[in-house]
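>>> Sequence and predicted structure are below.
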Amino acid sequence: MSEVYEYLPHPLLRRRVRDIASGAEGELMAVVNENVSSTAIERWVELAYVRGASGLEISTAVGNIEAAGQ
């Protein structure tokens, strides 16, 4: 099996974003291509990690994030 994750560049890194799925807002801390396989067949997903005002981070699909205020 390959590495478990790899960091990806994203134009909104370190900027305020909104998760359209949950409505949560915060700073985009990282975008990761993560191996979520539970079997020998690899399955990769691109996740965005957003840190809210409380300091806790949530993960969501990269397609669910947009610049805050849009």
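Looks like it came in fine. The shown structure was predicted, so the numbers you read here are calculated from the model rather than taken from an experiment.
>>> only C-alpha atoms for contact and neighbour calcs from this point on.
Noted.
>>> What ranges does this structure have for its strands?
5-7, 16-19, 25-35, 44-51, 57-61, 65-67 (DSSP state E).
>>> Pick the most deeply packed of those.
strand 16-19 (a mean of 22; mean count of other C-alpha atoms under 10 Å).
>>> Second structure for comparison follows:
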Amino acid sequence: MNPGKVEASEDHPLLHCPVRDIASGAEGELMAVAHERHGGRLIRIAHIRSANGIAWSTAADNIGPVR
């Protein structure tokens, strides 16, 4: 996916907390939730960083708290 244009960020309740990316099963700290424009659509993107420093993004609806 090509990077979208960031329109806004969100003060998400799990910001800086451990989260699980439900789609991949990977876990990390939620660094930001951005509202990005992709092909005319505004999408909420979660930016996550694992303990070993690897970062990735996923749809914000794909994250949940680590229990």
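Structure received. Owing to the predicted nature of the structure, the values given are computational and were not obtained by experimental measurement.
>>> What would you report as the TM-score here?
The TM-score (TM-score structural alignment, normalised by the length of the second structure) is 0.86; 62 aligned residues with a C-alpha RMSD of 0.9 Å.
>>> Now residue 32 of the second structure: closest residue in space that isn't a chain neighbour?
Distances taken as C-alpha to C-alpha, 6 or more residues apart in numbering place residue 47 nearest to residue 32 of the second structure, at 5.2 Å, with adjacent residues excluded.
>>> Tell me the counterpart of the one you found in the first structure.
Matched to the first structure by TM-score structural alignment, residue 47 of the second structure sits across from residue 49.
>>> what's the answer for residue 9 of the second structure, then?
By TM-score structural alignment, residue 9 of the second structure lines up with residue 7.
>>> so who does the residue nearest in space to the middle of the second structure touch?
The centre of the second structure sits closest to residue 46, judged by C-alpha atoms, centre = their mean, with a distance of 1.1 Å. Counting by C-alpha atoms under 8 Å, 6 or more residues apart in numbering, residue 46 of the second structure makes contact with 30-34, 57-60, 63.
>>> quick revisit: the residue nearest to residue 32 of the second structure against residue 58, yeah?
Yes - checked against C-alpha atoms under 8 Å, the pair residue 47 of the second structure and residue 58 is within contact range at 6.8 Å.
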